[in-house]
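S.K.: pasting the sequence and the predicted model now:
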Amino acid sequence: MIRFVWMIFLCLAGPAAARDLRIATYDPGLSRPGPGLLLRDIRRADPQVLAAAQVIAAAAPDAILLTGFDWDHDGLALSAFAQVLEQAGHPMPHRFAARPNSGMPTGLDLDGDGRSGGAGDAQGFGQFSGQNAMAILSRLPLGPVTDHTAFLWRDLPGGLMPASVPQGQRLSSTAHWDVPVLTDRGPLHLLAWSATPPVFDGPEDLNGRRNHDEAAFWLDHLPAAPFVLLGNPNLDLADGDGRAQAMTALLDHAQDPRPKGAFQPDQAGANARQTGDPALDTAVYDPAGPGNLRVDYAWPAKGLRVIASGVIWPAPGDPLAAAVEAASNHRLVWVDIDLDSLEAAR
């Protein structure tokens, strides 16, 4: 019965045809408070894990960036989750993950609480090395990855790093990757990152500055090849807090297909005061707080032709709605790219 439901949804969603490439980004909520717990939950067939897999299988991406997915040294959790996806009818045999900055110890007291070794003292916020990391799954082979995760914040031209930040502070709160997906028209570079929220700090605006510079990094590292800027910049250009200049500058090189969901919840509380189109939102937050926001993006290079795009946010009563709600407070974002334009853009 579940497989039948997926087949119905795939028809409705308009999956990538033979000449199209579907690229997606999604925070599936597959992060846990301790090392090894995600692998345990995957092996136990935890309902939340199965719901996340159901959402991905329904979207049927050719390649997907997962943000909010715990890293382990041997890639056991990612391999186990790939098996779950295959059992769900959507095999993605090619994958990449690398140690992120989240949870990586620095030995310093970065958060000023008088102790070192806490979550706020890591290169990126995390209770253990690899918490809330990233991963790539792909139906197609992947080329050699350029991992920028060790890039120092101080080395970013024009960066906003405060003088009080240690010189060894890395820029990426999670990671920055350039991952080529190998198609029969040549590689498409996935420029993947997941940034710190631009809030939860003081008047020094440390997180706001870092969030800005995590996006600004790509302005100096765009490949001379077709690409998609992909991930969770943690910034809503219309309704969120933060500095929008870097994301706006990226639109000089990329296009925003403005993917929309089929359903938007009641616009109460903070949502009623927002100015952005609620159909563009990709994450559910407390209406007493920030409200729903658009924080997950897939922006193809300007030379690429976008066939379609969307956000997996079905209305109540849709066969997939329960899985979407159970998996995560984020929604999967996808974009279909014409492979002929990939070849022409070289």
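M.R.: Done, it's in. Residues are numbered from 1 along each chain as shown.
S.K.: CA atoms for contacts and neighbours, from now on please.
M.R.: Noted.
S.K.: I figured residue 280 was touching residue 258, is that so?
M.R.: Yes. With contact taken as Cα atoms under 8 Å, residue 280 and residue 258 are classed as touching, separated by 6.6 Å.
S.K.: can you pick out the residue with more neighbours from these two?
M.R.: The neighbour comparison of residue 280 against residue 258 (other Cα atoms under 10 Å) goes to residue 280, with 23 against 18.
S.K.: just give me the residue closest to the centre of the protein.
M.R.: The residue lying closest to the centre of the chain (Cα atoms, centre = their mean) is residue 231, at 3.1 Å.
S.K.: just checking, it touches residue 23?
M.R.: No. With contact taken as Cα under 8 Å, residue 231 and residue 23 are classed as non-touching, separated by 10.8 Å.
S.K.: need the residues touching each of the two.
M.R.: Residues touching both residue 231 and residue 23 (Cα atoms under 8 Å, 6 or more residues apart in numbering): residue 298.
S.K.: from what I see, residue 27 and residue 331 are in contact.
M.R.: Yes. Counting by Cα under 8 Å, a contact exists between residue 27 and residue 331, whose distance comes to 7.3 Å.
S.K.: secondary structure element for the residue located most distally from the centre of the chain?
M.R.: Among the C-alpha atoms of the chain, the one farthest from their average position, using Cα atoms, centre = their mean, is that of residue 114, at 32.7 Å. Under the criterion of DSSP states H and E, residue 114 resides outside all helices and strands.
S.K.: what's the separation between it and residue 108?
M.R.: Per Cα to Cα, to the nearest Å, residue 114 is found 10 Å from residue 108.
S.K.: now residue 40
M.R.: For residue 40, the distance to residue 108 under the criterion Cα to Cα works out to 31 Å.
S.K.: ok, now residue 331?
M.R.: Counting by Cα to Cα, the gap between residue 331 and residue 108 amounts to 35 Å.
S.K.: ok, those two, which is more surrounded?
M.R.: A count of neighbours by other Cα under 10 Å puts residue 331 above the other of residue 331 and residue 108, at 26 against 17.
S.K.: which ones are touching the closest residue to the more buried one other than its chain neighbours?
M.R.: If the residues on either side of it in the chain are set aside, residue 331 comes closest to residue 282, at 5.0 Å by Cα to Cα, 6 or more residues apart in numbering. For residue 282, the set of contacting residues under the criterion of Cα under 8 Å, 6+ apart consists of 292, 293, 294, 295, 296, 311, 330, 331, 332, 333.
S.K.: use this one as the comparison:
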Amino acid sequence: MRIATYAAPLNRTGPGLLLRDILRGDDPQIAANVAIIAQAAPDLLVLTDFDYDLDSIALRAFAALFDPPYPYLFAARPNTGMPTGQDIDRNGRRAEPRDAQGYGLFNGHGGMAILSRLPIDAGGVTDLSGLLWRDLAGADLPMLDGAPFFAPAVLDVQRLSTTGHWIVPVLPPGGQPFAVMAYAASPPAFDGPERRNIRRNRDELRLWEQVLAGDFGPMPEDFVITGNANLDPQAGDGDRAAMAGFLAHPLLQDPLPGQPTADWRDIGLGKLRVSYVLPSRGWRVMDAGVLWPAADGPAVAGAHHLVWVDIAR
């Protein structure tokens, strides 16, 4: 099975605009993203920047662009753009993108979605996206001048997940079920002295550590953790040591050590590794790669690149 993740920029500035662009059939960015996905041909793909709509109309339209179309889809309401009613960033204004549960111009902006050729047990999904940040064991909440940055009313509503943390059961025909554990974390940047995004990015990874420890119920025997951690173990902003430690977790395999997955040289950040497909120890890793476009390929596809891993039992 080929499992992949891709932070393709399938988001737009308002609700319904992604569906509009898919249906028009002439959007160069969507065409480039579809070509990349078709080239990789994953059996299951986690998209980590896909606008959500309640009935998954845009997701179904996108799945239909492939030959054959992806038959199994999953998307849950993300935290991106979800209103909190609070002045999260303490700038004196509410209802701005930074005041949402996760940064977003509208409810569902840049969410997550799964395309699959393997059946998905949507009724068996465990969605940890509603966990309040303060309720994570050992939560590293923002501080400013030695005092909590968040007011009590913010702590009462602020979720940990920027986008979401899903545990999705997958049912291969004739095979043993396994779980896809998907997420897309806050970038550890654009911070003030309270270091809100750096702390949140680290704690979003810490949630998976606690899941692996059994703190949120029994672990599936076989699983894959995948998505956009927005954290490189060797370079860039954020808690690099935390990512390096996670990659060395005894329950995980890292098939692509040191492989960059995004290219931000145009803004001075260089090439960084931020997206991951990490199988559990029970899998045989047959092959793995990052699908970089040709040097003369379309830059319109975005800064992120598709990451894939072939696994077997």
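M.R.: Good, I have the coordinates. Since the model is a prediction, treat every value here as computed from it, not as a measurement.
S.K.: need the counterpart of the residue nearest to residue 331 of structure 1 in structure 2.
M.R.: Residue-level alignment of residue 282 of structure 1 against structure 2, with TM-score structural alignment as criterion, gives residue 261.
S.K.: and what of residue 44 of structure 1?
M.R.: When the two structures are superposed using TM-score structural alignment, residue 44 of structure 1 falls opposite residue 24 in structure 2.
S.K.: mind listing the strands for structure 1?
M.R.: Counting by DSSP state E, residue ranges of the strands within structure 1 are 20-26, 63-67, 94-96, 134-138, 146-147, 176-183, 186-194, 227-232, 297-300, 306-311, 333-338.
S.K.: what range does the fifth one cover in structure 2?
M.R.: Here strand 146-147 of structure 1 aligns to structure 2 at residues 126-127, judged by TM-score structural alignment.
S.K.: now which residue in structure 1 aligns to residue 253 of structure 2?
M.R.: In structure 1, the residue matched to residue 253 of structure 2 (TM-score structural alignment) is residue 255.
S.K.: where along the stretch 101-250 of structure 1 do the helices fall?
M.R.: 206-216, 245-250 (DSSP state H, counting those that start in this stretch).
S.K.: buried deepest among those, which one?
M.R.: Per-residue neighbour counts averaged over each of the helices of the stretch 101-250 of structure 1 give the maximum for helix 206-216, namely a mean of 23 (mean count of other Cα atoms under 10 Å).
S.K.: in structure 2, what range does that one match?
M.R.: Alignment note (TM-score structural alignment): helix 206-216 of structure 1 is matched to residues 196-206 of structure 2.
S.K.: report the contact partners of the match of residue 253 of structure 2.
M.R.: Counting by Cα under 8 Å, 6+ apart, residue 255 of structure 1 touches 299, 300, 301, 302.
S.K.: and for the nearest residue to residue 291 of structure 2 once chain neighbours are set aside, the neighbour number?
M.R.: Closest residue to residue 291 of structure 2 apart from its sequence neighbours, by Cα to Cα, 6+ apart: residue 306 at 5.3 Å. Burial of residue 306 of structure 2 is recorded as 25 neighbouring residues (other Cα under 10 Å).
S.K.: list the contacts of the counterpart of residue 306 of structure 2 in structure 1.
M.R.: Under the alignment (TM-score structural alignment), residue 306 of structure 2 pairs with residue 332 of structure 1. Residue 332 of structure 1 is in contact with 24, 25, 26, 27, 55, 56, 282, 311, 312, 313, counting by Cα under 8 Å, 6+ apart.
S.K.: what about 6 Å?
M.R.: Under the criterion of Cα atoms under 6 Å, 6 or more residues apart in numbering, the contact partners of residue 332 of structure 1 comprise 25, 26, 311, 312.
S.K.: how much space separates the residue nearest to residue 291 of structure 2 from residue 22 of structure 2?
M.R.: Residue 306 of structure 2 sits 20 Å away from residue 22 of structure 2, going by Cα to Cα.
S.K.: gap between the aligned partner of residue 83 of structure 2 in structure 1 and residue 150 of structure 1?
M.R.: For residue 83 of structure 2, the equivalent position in structure 1 is taken to be residue 105, counting by TM-score structural alignment. With distances defined as Cα to Cα, the gap from residue 105 of structure 1 to residue 150 of structure 1 amounts to 13 Å.
S.K.: ok, the two, which is more surrounded?
M.R.: In this view residue 105 of structure 1 and residue 150 are compared by other Cα under 10 Å, and residue 105 has more residues nearby, 21 against 16.
S.K.: apart from its neighbours in sequence, what residue is nearest the more buried one?
M.R.: Closest residue to residue 105 of structure 1 apart from its sequence neighbours, by Cα to Cα, 6+ apart: residue 122 at 4.6 Å.
S.K.: which ones are touching that neighbour?
M.R.: Residue 122 of structure 1 sits next to 103, 104, 105, 106 when contact means Cα under 6 Å, 6+ apart.
S.K.: ok, the first one - how many residues close by?
M.R.: Counted with other Cα under 10 Å, the burial measure for residue 103 of structure 1 works out to 26 neighbours.
S.K.: my read: it touches residue 121, true?
M.R.: No. Because the distance of 8.2 Å does not satisfy Cα atoms under 6 Å, residue 103 of structure 1 is recorded as not touching residue 121.
S.K.: tell me who's in contact with residue 39 of structure 1.
M.R.: Applying Cα under 6 Å, 6+ apart, the residues contacting residue 39 of structure 1 are residue 77.
S.K.: ok so, going back, ok, the match of residue 44 of structure 1 to residue 35 of structure 2 distance?
M.R.: Residue 24 of structure 2 sits at a distance of 17 Å from residue 35 of structure 2 (criterion: Cα to Cα).
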